[in-house]
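Undergrad: Below are the sequence and a predicted model; questions follow.
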Amino acid sequence: MSVRVGLLGATGAVGQRFVQLLEDHPTFEIAAVTASPESAGKSYRDAAKWRVDTPIPDHVAEMTVRETTPEALPDDLDLLFSSLPSGVGAAVEPELCRAGYVVSSNSSNERMAEDVPLTIPEVNPDHLDLLETQREERGWDGALVKNPNCSTITMVPTLAALDQFGLERVHVATLQAVSGAGYSGVTSMEIIDNVLPHIGGEEAKMETESRKLLGDVENGELSLHDVDVSASCNRVPSLDGHLENVFAELDANPDPEAVHEALESLDGADLPSAPDQPIHVFADPDRPQPRLDRMRGKGMQISAGGLRETAEGVQYNCLAHNTIRGAAGASVLNGELLVEEGWV
């Protein structure tokens, strides 16, 4: 089965990851690329300042970049992947869904909308049931699915594994790589020999998206998990890979061995881009580390380590590749889930 896909915002950092990840994909075939009006009409090779660590695929390089409008896209696309800036996504994605396109989006707009699935396939695939409500309430022939923020997706699968012990409160401090801000997002003068102890809007995303991802969908309605999440987000001078220090307060009192087993027992998703084991747990207290561990599972596996008991529960570290598992790869995985569940 071949699924023809379009990439929205294809020339940016996450858009380039989409191109890389979809090269030789067993199901998806890139059939169109879009970008800003300034790039429209150029070849992708000329419009994209290619910065990914593998060569640009020849057939994509020669594609003509289109504008990001329903009128500019081919009618025979089966699925769209979006890495648009949130302001552009908020304006364009509903138009595309109204025109009948199914959109798997990494953009932050509408992640918390009650009828928009915010999905990690290993955590909450049943949230796709919200699409029935979405279509009914919005009158769309298409559909919109979101993946969470890159820092949220690093932590939430670990929380899902620990929910069996009764999640009550979570405190997290992140050490986030510069690629999460985009190529021009943080200047060298800001980040070299430095740490930025604030990332605008990031704390709120972690605190709200986590509760939605861990919540329940029943009869087309969403209820948030009652866990209380507080986050402190920091930009550090690593290139890729978000490392997070998590303190989880639990109703039960599991020992580190039980926590280790719970984390490594989280069920995987039977999808082409999904790792067989979503979470790998290191016994070494100094792992995971971004440079050593971000590419585990081709960048799609989450790593954890440093497990220790606290008075209220457990403390641990977790890590994921922020532009693969935390962005483009997450949207690709959701696209695979949409195909598997018959929405595409």
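TA: Everything's here; your move.
Undergrad: From now on I want contacts and neighbour counts done on CA atoms only, so please keep to that.
TA: Fine.
Undergrad: residue boundaries of the strands in this structure?
TA: Along the chain, the segments classed as strands by DSSP state E run 3-8, 28-35, 66-67, 79-82, 102-105, 143-146, 167-176, 216-218, 221-223, 228-235, 242-250, 279-281, 302-309, 313-320.
Undergrad: Structure two is appended below for comparative analysis:
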Amino acid sequence: MGRKRFRVAVLGATGMVGQWLVHLLDRHPWFQVVALTGSDRSVGRPYGEACRWLLSAPMPPWAASMIVQPTEPGFEADLVLSALPSEIAREVEPRFAAAGYLVASNASAYRMASDVPLVMPDVNPDHLDLLSRQREIRGWSGALLTNPNCTTTAVVLPLKALMPYGVRRAHLVSLQALSGAGYPGVPALEIVDNILPYIAGEEEKLEREPRKLLGRLANGAVREADLALSAQTNRVPTLDGHLVCLSVELAERISPEAAMRAMAAYRPPEEVADLPSAVPQPIVVRTEPDRPQPRLDRMAGGGMSVVVGRVQPCPVFTLKFVALTHNTIRGAAGAALFNAEAALRWAGRV
């Protein structure tokens, strides 16, 4: 298992998430990149010329020499990883699924569609069964699945670990890094010495997506989890790492120590635990009074673990704590890659 090589295309490869996908795919044990796509101004040029590389790790030589292709079906690939902006993804991704490609998308365009799985493999791999219903409804030979918003990732894993205690409602306040806005992103004159208390569309995603992810699949549909979420989102001048402050009401009034034990003990379901992008400890719990911090903790688990700290009693609800996710790895490129691996497992191909 794991030695078969699957041909992969990256859509929107020149953007920030596309660059992270190229970086993460560089030494992936299952995948070989056969196509990189970009906008009209990039098509026909070597990726090394068309892409303004923004990562500290060097661009892989094989990627630098690849010619950027149009974002249209036609290349020979087993699956597609989409880093397209949502407005483009809405139009393009169904064409790839209809053409027979398995599409793992980072875009928000289809996350809440009733027949499209919104998946974190270490949370709800059973939701991949929606793909059968999707193919039946849409007549696709391929399929489309999505990963959640980058900030949602920080929230869902801790809440999943606490679900046995009856999660009822939560108040969420995010401090979101600059890389979440893409490149060129937020103008310096707006963010230096400042915090922006509004990110378009983010609060709605943070209030809706966890309910679908934590919901129950039955009779070909997801019944969303019965929990109330109130979110406030802020852009802050850190480079990578989204921090979320949570206050959570539980049906059972457990102690902070019990909550920390539950989160630290959470493990991915057996069917996905051996996937290349899975980490043995999805939630890392810190006990120091000043952790997690983006600069110190965002690379936990290679950027795929959520780091939780400052778990305390909440005078309004039950518990309050802080959760950190690497927004461009666990919250974006790494999430799409993880989903692609899980979808291949679901399809019985690995």
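TA: Thanks, I have the structure now. Since the structure is predicted, the reported quantities are computational estimates derived from the model, not experimental observations.
Undergrad: Turn the strands of structure 1 into CSV, columns for mean neighbour count and distance to residue 293 of structure 1.
TA: What follows is these, written out as CSV (neighbours: other C-alpha atoms under 10 Å; distance: least, C-alpha to C-alpha, whole Å):
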stretch, mean neighbour count, distance to residue 293 of structure 1
strand 3-8, 23, 28
strand 28-35, 22, 27
strand 66-67, 23, 37
strand 79-82, 26, 27
strand 102-105, 28, 26
strand 143-146, 26, 26
strand 167-176, 21, 14
strand 216-218, 15, 32
strand 221-223, 16, 35
strand 228-235, 19, 18
strand 242-250, 24, 10
strand 279-281, 24, 10
strand 302-309, 23, 7
strand 313-320, 26, 8
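Undergrad: Would you format the ones you listed as TSV with distance to residue 196 of structure 1 included?
TA: Output for the strands of structure 1, formatted as TSV (distance: least, C-alpha to C-alpha, whole Å):
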stretch	distance to residue 196 of structure 1
strand 3-8	30
strand 28-35	30
strand 66-67	35
strand 79-82	28
strand 102-105	28
strand 143-146	28
strand 167-176	9
strand 216-218	35
strand 221-223	34
strand 228-235	5
strand 242-250	14
strand 279-281	28
strand 302-309	24
strand 313-320	19
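Undergrad: To residue 204 of structure 1, which of the ones you listed lies closest?
TA: The closest of the strands of structure 1 to residue 204 of structure 1 is strand 228-235. By C-alpha to C-alpha, the value is 7.7 Å.
Undergrad: Nearest approach to residue 123 of structure 1 belongs to which of the strands of structure 1?
TA: strand 216-218 (10.9 Å).
Undergrad: can you tell me the mean distance of the closest one from structure 2 after alignment?
TA: Compared with structure 2 after fitting, strand 216-218 of structure 1 has a mean deviation of 0.8 Å; criterion: mean C-alpha distance after the TM-score superposition for structure 1.
Undergrad: for that strand, the distance to its chain's centre please.
TA: 21 Å (C-alpha atoms, centre = their mean, to the nearest Å).
Undergrad: Quick one: list the elements packing against it.
TA: strand 221-223 (3 or more C-alpha pairs under 8 Å, 6 or more residues apart in numbering; DSSP states H and E).
Undergrad: corresponding residues in structure 2 for the strand it packs on?
TA: Mapped onto structure 2 using TM-score structural alignment, strand 221-223 of structure 1 covers residues 221-223.
Undergrad: what residues does that stretch touch?
TA: Applying C-alpha atoms under 8 Å, 6 or more residues apart in numbering, the set of residues contacting stretch 221-223 of structure 2 from outside is 114, 115, 127, 130, 212, 215, 216, 217.
Undergrad: Neighbours of the first one, how many?
TA: When counting by other C-alpha atoms under 10 Å, one arrives at 16 neighbours for residue 114 of structure 2.
Undergrad: what's the answer for the fourth one, then?
TA: A count of neighbours around residue 130 of structure 2, defined by other C-alpha under 10 Å, yields 24.
Undergrad: so who does it touch?
TA: 115, 116, 117, 220, 221.
Undergrad: For residue 132 of structure 2, see how far away the fourth one is.
TA: Between residue 220 of structure 2 and residue 132 of structure 2 the distance, using C-alpha to C-alpha, to the nearest Å, works out to 9 Å.
Undergrad: With the last one instead?
TA: From residue 221 of structure 2 over to residue 132 of structure 2 the distance is 11 Å, taken as C-alpha to C-alpha.
Undergrad: try the second one
TA: Counting by C-alpha to C-alpha, the gap between residue 116 of structure 2 and residue 132 of structure 2 amounts to 10 Å.
Undergrad: ok, those two, which is more surrounded?
TA: residue 116 (23 against 14).
Undergrad: Skipping its backbone neighbours, what lies nearest the more buried one in space?
TA: residue 145 (5.7 Å; C-alpha to C-alpha, 6 or more residues apart in numbering).
Undergrad: give the contact list for the one you found.
TA: 103, 104, 105, 111, 116, 117, 118, 119, 128, 131, 339.
Undergrad: Now do the helices in structure 2.
TA: Using DSSP state H, the helices of structure 2 run over 16-25, 47-50, 61-65, 86-98, 130-138, 150-162, 188-191, 202-213, 256-265, 294-297, 334-346.
Undergrad: Tell me which residues are up against stretch 173-180 of structure 1.
TA: 150-151, 185-186, 231-246, 322-323.
Undergrad: and the nearest residue to residue 132 of structure 1 once chain neighbours are set aside, how far is that from residue 102 of structure 1?
TA: Nearest residue to residue 132 of structure 1, sequence neighbours excluded (C-alpha to C-alpha, 6+ apart): residue 220, at 7.1 Å. Applying C-alpha to C-alpha, the value for residue 220 of structure 1 to residue 102 of structure 1 is 19 Å.
Undergrad: Thanks again, I'm all set now.
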